[in-house]
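*Asks:* sequence? don't have it. structure:
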C-alpha cells in the first residue's frame, strides 16, 4: 500500500508539470471534439496525431493520446443525446434513450448523468489501473518467450470471440493482419519478404499508414456514401435545467455502478473494449429492469449504464498495454505505435525502468477526467453549433490533415498513396461486414509473435512441445482453444449476435 502511495505521488508530480497539464487539456478537448463530430473517430484521430507526437516528450505525448481516447467517450454522448447522431461507435446505444430524453425536454439531465457516470467510471478505472498495475507487472516478469507467444495467441482468439458478426470473417481479418506484419525484411536474416521487389515496401508497411487508411479514409468514404448530409434533428432551443433531479440520481446511481464494473472487466479483456462494454451494459440493464418497456423511451438508466461502461473500458484497456505490452484494442495498438516511435518497448519492463512515464500517465487520467467534466457541461451549446457545419466542408480538411500526417512520418509520398489504397480496401471491408479492428490487432501482434516464436524455438532447439511443457504457456493455450471452441458453437454465436441486435 505504501508503494502504491509513493508511486501515485511520483505520478502526480509528473502529471502536474505545466507542459503535461497543457497536453492533458489539449488531449481532453480534442477527444471531446472528436467524440462530438461524427465521421472522424478516435482511431483515425490518434493515427493522425501520431506524427505530431515526434516533437513532444514521451510522457506528454502519451498523456495527450490517452486524453483523446477517453475524452472521445465523453464527447460521443453529447451528440447522441442532442441530435441522435453517435459521434463515436461507443455512443450508439446512448442514442436509444438519450435522444428520447432530449425530445421530452430533458436533455440537461441526460447530459449531466452521462458526464457524472463517465467521471465516476473514469475515477474507478484509474484506481484499478493503479492497484492492478504493479502485481500484474510482477506476474508478467515470469513470462518467457513461449508464454508471451501463447498470451498473444490468446489475445487474438479473444479478438475473434468478441468481434461482432461472423467468426470466420474475424479469423480472416486476423490472418490478413498477421500477413501484413510480415511484409518487408526478415527479422533475423534481413532477406526481403512479400515486398515484390518494390523498394518502398522493403521496410514493411507502416502501421500508421494502414491504420489511417482502413479507419480514417474508409470512414470518410462511408460517410460520403451514406449521405452524411442527412437531415439532422438539431436542437434549436437553448439547453436549460442542466441538473438532474433527486429521482434521476436515485434511478441512475445503481446503473452507473453496474456499468462501471462491467466496463472495467471488459476493458481489460483483449478484443473487448468500450464498444462491447456499452452494448453489454445496456442489455444487462434492460434484462434486470422491472419494466423493460421503458427502455428506448427515455429511461435514464439507458444513458447512465452505457456511458459509465464505455468510459471504464476505455481506461482499463491501458492495463494489459502497460503491464503485458499487449494492446487489447485498435486504439491501444496505436498507443504501442506511439511508444515505439519514442523508443519505448511496451511490456513489464516499462513499469520498472520508466515508472515516471507509467505513473505520470495514470495520474493524468484523474486530472483528465476532472477537466472533462468541467469542459463538457458548459460547452454543450458550442458543440451543437459545430454540428451545423456541413460535412462537405469538413471532410476535405480531414483528408488534407490525414495526408500531411502520413507524409510527415517518413517524408514518403508513397505512404499517402498506400493509405489511400487501404482506405478503399477498408471501405470494401465495411461494406461486406468485415470488422477492420482485428486486422490492426493482428498487424501489431504479428511482429511480436514472430519474434517470440523464433526465440522460443531457438532456445528449445526446434522442439515445438515446449509450448505445452511449460505450465503457464500450456494454460494460456488451453484457454485460447476453449474460447475458440465456444466461439464456434452455434448457441453461443447466436447469443453473441443478440447483444448487438438487442435494444
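*Replies:* It's in. Source: prediction; values computed, not measured.
*Asks:* from here on, just use CA atoms for contacts and neighbour counts.
*Replies:* Noted.
*Asks:* who touches stretch 151-163?
*Replies:* Stretch 151-163 has contacts (Cα atoms under 8 Å, 6 or more residues apart in numbering) with 167, 170-171, 174, 269-272, 276, 326, 328, 435, 438, 441-442, 445, 449, 473, 476-477, 479-480, 483-484, 487, 496.
*Asks:* so which of those residues are in helices?
*Replies:* 167, 170-171, 174, 276, 438, 441-442, 445, 449, 473, 476-477, 479-480, 483-484, 487, 496 (DSSP state H).
*Asks:* narrow these to those that are buried.
*Replies:* Taking 16 or more other Cα atoms under 10 Å as the criterion, what is buried in those is 167, 170-171, 174, 276, 438, 441-442, 445, 449, 473, 476-477, 479-480, 483-484, 487, 496.
*Asks:* hmm, residue 318 and residue 347 touching each other?
*Replies:* No. At 11.5 Å, residue 347 does not count as touching residue 318 under the criterion of Cα atoms under 8 Å.
*Asks:* quick check: neighbours shared by those two?
*Replies:* With Cα under 8 Å, 6+ apart, residue 347 and residue 318 have no common neighbours.
*Asks:* ok, those two, which is more surrounded?
*Replies:* For the pair residue 347 and residue 318, the greater number of neighbours falls to residue 318 (27 against 19), based on other Cα atoms under 10 Å.
*Asks:* right, and the more buried one touches residue 130 too?
*Replies:* No. With contacts counted by Cα under 8 Å, residue 318 stays clear of residue 130, the gap being 10.6 Å.
*Asks:* comparison target, given below:
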C-alpha cells in the first residue's frame, strides 16, 4: 500500500508542466528514432546524454526513459511498413507485421503493436512499483563482498547473452575494465595509464566513450553500407483491428508481457532478448505454427508486448541494486552519475522524487505514445521517404558540440573520434561493444567493493564464499560459465543469434 501512496506522490512530480514536456519530448524523439532505421535508442541516448547535464535529474531520466521505451513503439512502424526494423528488438516484428502490410492490413498491424505495447508498458510499470521497493530493502543487506559478487554475475551474464563469440565478449569485458582503471587511483592517489595527459587524470569520460562507440561508430557503418531507405508503397488504412484480431492477439500479448517482465530484469536481457523469446514461445504453443511468418497477428502482438515490458523492467536492477542490466541501462547509470547520484538501493530512500517521478512518468509516457503514434502514422510514413544519409552530418555535429560543452575539452572531442573509429572496427570484427560499456561502468565499483571486502576480512579472500549471499551469487556466475562451455548450449546460442541477424 505504501508503494501506491508513493506512486501518487510520483504523479505529482511527473505531471508538473516541465516534466510532462520532457516526457513528451522523450517519447516523440524515441518514436522518431525507432521509426528511422539505423540509429536506435542506444545511439540516440548516447548522443543526447550531454544535454541532461543542464536538466534536473528527474527531468533528465524521464526524457531518457521516454526515448528508450518510445523507440520500442516506433521500431514497429518501419518494421511493419518497410520490413526494415527501426530498432533491434523490432526484427521479429518484420516477420509477420510486414506480411500483414503486404496483404493490405498495415493499419491493424500497427494498432495491435501499439495496443500490445501499451498493455505491456502499464503492466511492467506496475511490476516495478510493487517489486522494486522490497528488492531495494533486500539490497540494503548487501555488503562489499555481496556487491562485488553481484557485479561479477552481471558481467558474466553479459558475456553469455552477448552476440557472437564468447571469447570476443570476454575481450570486450576486459577492455572495459581496463578503460575504467584509467586516471587517478582514489586510495593511493597514483596515476594509472594516463600517459602524462592532464585531461586523463580524472579518467576517461563516460560521454565520449558511449557516444563514440554507439553513435559515431554506427554512423560510419551506415555510411559505408550506403544505407538508403526504400520507397514506401504501403498505404495505411482501417486502423482498428477486427474482433478476430483481438481474439488472437490478447493472449499472445499477455504471454509476451510476462516473458518480457522476467527477461528484462535479468543481466544482459532487455527488449531484444524478450522479443525473440516471446515470438519463439508463441510459435511453439500455437496450434497452427505454420501461420507464423505469413501474417499471424500473434507474431506482432507477442514480441511488441515483450520488448516494451523488457525495456521497462530492466530499470529494476539499476534502481534497486545499482547494476545496469544492459548497455542502455549503463547509459542511464551514467546520467545518474553525472548528477552525483549513485544508482542503487538508496535511490528510493535518498531520492524518492527521482525514483517515483520516473515510475509515474512511465504510465504517462505509455499513454502519450499511443496518442502520438496512431494519429501521426501519416507523418512517420512521410519521414520514411526522406533519404537517410541527410541525417548523418547533423548527428555528427551534435555529437561534437555535445561532448565539448560538458567539460569544454577538446580532448573529449578527440576521444569521441577515437572511440567512434573503434566502435566501427568492433562492428567490422563482429565484437559487440555493449559488454565493454557495462564493464566500464561496473569496473570502478567492482574495484572499490573488492578493496572494501578485503579490508573488512583483513586480506582473507574467503569472505566471498563464507558469506551466504555472496557465495550463492558466485555459484550462479560459475554456473553461467559452465553453461556457456557446454556444446549443446553453444549450438543453441549460435542458432539463436543467427536468427536475430
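*Replies:* Good, I have the coordinates. The shown structure was predicted, so the numbers you read here are calculated from the model rather than taken from an experiment.
*Asks:* can you show me the strands along the stretch 51-200 of the first structure?
*Replies:* Ranges of strands within the stretch 51-200 of the first structure are 184-185, 192-193, based on DSSP state E, counting those that start in this stretch.
*Asks:* just those: most buried one?
*Replies:* strand 184-185 (a mean of 20; mean count of other Cα atoms under 10 Å).
*Asks:* after superposition, how close is that strand to the second structure?
*Replies:* Superposing on the second structure and averaging over aligned pairs (mean Cα distance after the TM-score superposition for the first structure), strand 184-185 of the first structure comes out at 1.0 Å.
*Asks:* so where in the second structure does that strand end up aligned?
*Replies:* Using TM-score structural alignment, strand 184-185 of the first structure corresponds to residues 183-184 of the second structure.
*Asks:* same check, this time on stretch 351-364 of the first structure
*Replies:* The aligned range for stretch 351-364 of the first structure is 348-361, by TM-score structural alignment.
*Asks:* give me the residues contacting the matching stretch.
*Replies:* By Cα under 8 Å, 6+ apart, stretch 348-361 of the second structure touches 6-15, 20, 23, 57-58, 61-62, 125, 128-129, 133, 136, 319-320, 347.
*Asks:* buried ones in that stretch?
*Replies:* Buried-residue list, stretch 348-361 of the second structure, by 16+ other Cα under 10 Å: 348, 352-361.
*Asks:* and the residue lying closest to residue 184 of the first structure once chain neighbours are set aside, how many neighbours?
*Replies:* Excluding its sequence neighbours, the residue lying closest to residue 184 of the first structure (Cα to Cα, 6 or more residues apart in numbering) is residue 204, at 3.8 Å. The tally of other residues near residue 204 of the first structure (other Cα under 10 Å) stands at 19.
*Asks:* now swap in residue 262 of the first structure and tell me
*Replies:* Neighbours of residue 262 of the first structure using other Cα under 10 Å come to 23.
*Asks:* so what's it up against?
*Replies:* Per Cα under 8 Å, 6+ apart, neighbours of residue 262 of the first structure: 277, 280-281, 309.
*Asks:* try it again at 10 Å.
*Replies:* Contacts for residue 262 of the first structure (Cα atoms under 10 Å, 6 or more residues apart in numbering) come out as 256, 277-278, 280-281, 284, 305-306, 308-310, 312-313.
*Asks:* can you tell me how far it is from residue 287 of the first structure?
*Replies:* According to Cα to Cα, to the nearest Å, residue 262 of the first structure and residue 287 of the first structure sit 14 Å apart.
*Asks:* how about residue 395 of the first structure?
*Replies:* Distance of residue 395 of the first structure to residue 287 of the first structure, computed by Cα to Cα: 40 Å.
*Asks:* which one's more surrounded, the two?
*Replies:* Between residue 395 of the first structure and residue 287, counted using other Cα under 10 Å, residue 395 has the larger neighbour count: 18 against 11.
*Asks:* quick check: the counterpart of residue 377 of the second structure in the first structure vs residue 186 of the first structure, distance?
*Replies:* Aligned against the first structure by TM-score structural alignment, residue 377 of the second structure finds its counterpart in residue 380. Look at residue 380 of the first structure and residue 186 of the first structure: by Cα to Cα, they are 51 Å apart.
*Asks:* what of residue 457 of the first structure?
*Replies:* Relative to residue 186 of the first structure, and taking Cα to Cα, residue 457 of the first structure is found at 16 Å.
*Asks:* likewise for residue 245 of the first structure?
*Replies:* Taken as Cα to Cα, the span from residue 245 of the first structure to residue 186 of the first structure is 62 Å.
*Asks:* what does residue 155 of the first structure give?
*Replies:* 24 Å.
*Asks:* of those two, which one has the most company?
*Replies:* Neighbour totals were compared for residue 155 of the first structure and residue 186, and residue 155 leads with 25 against 15 (other Cα under 10 Å).
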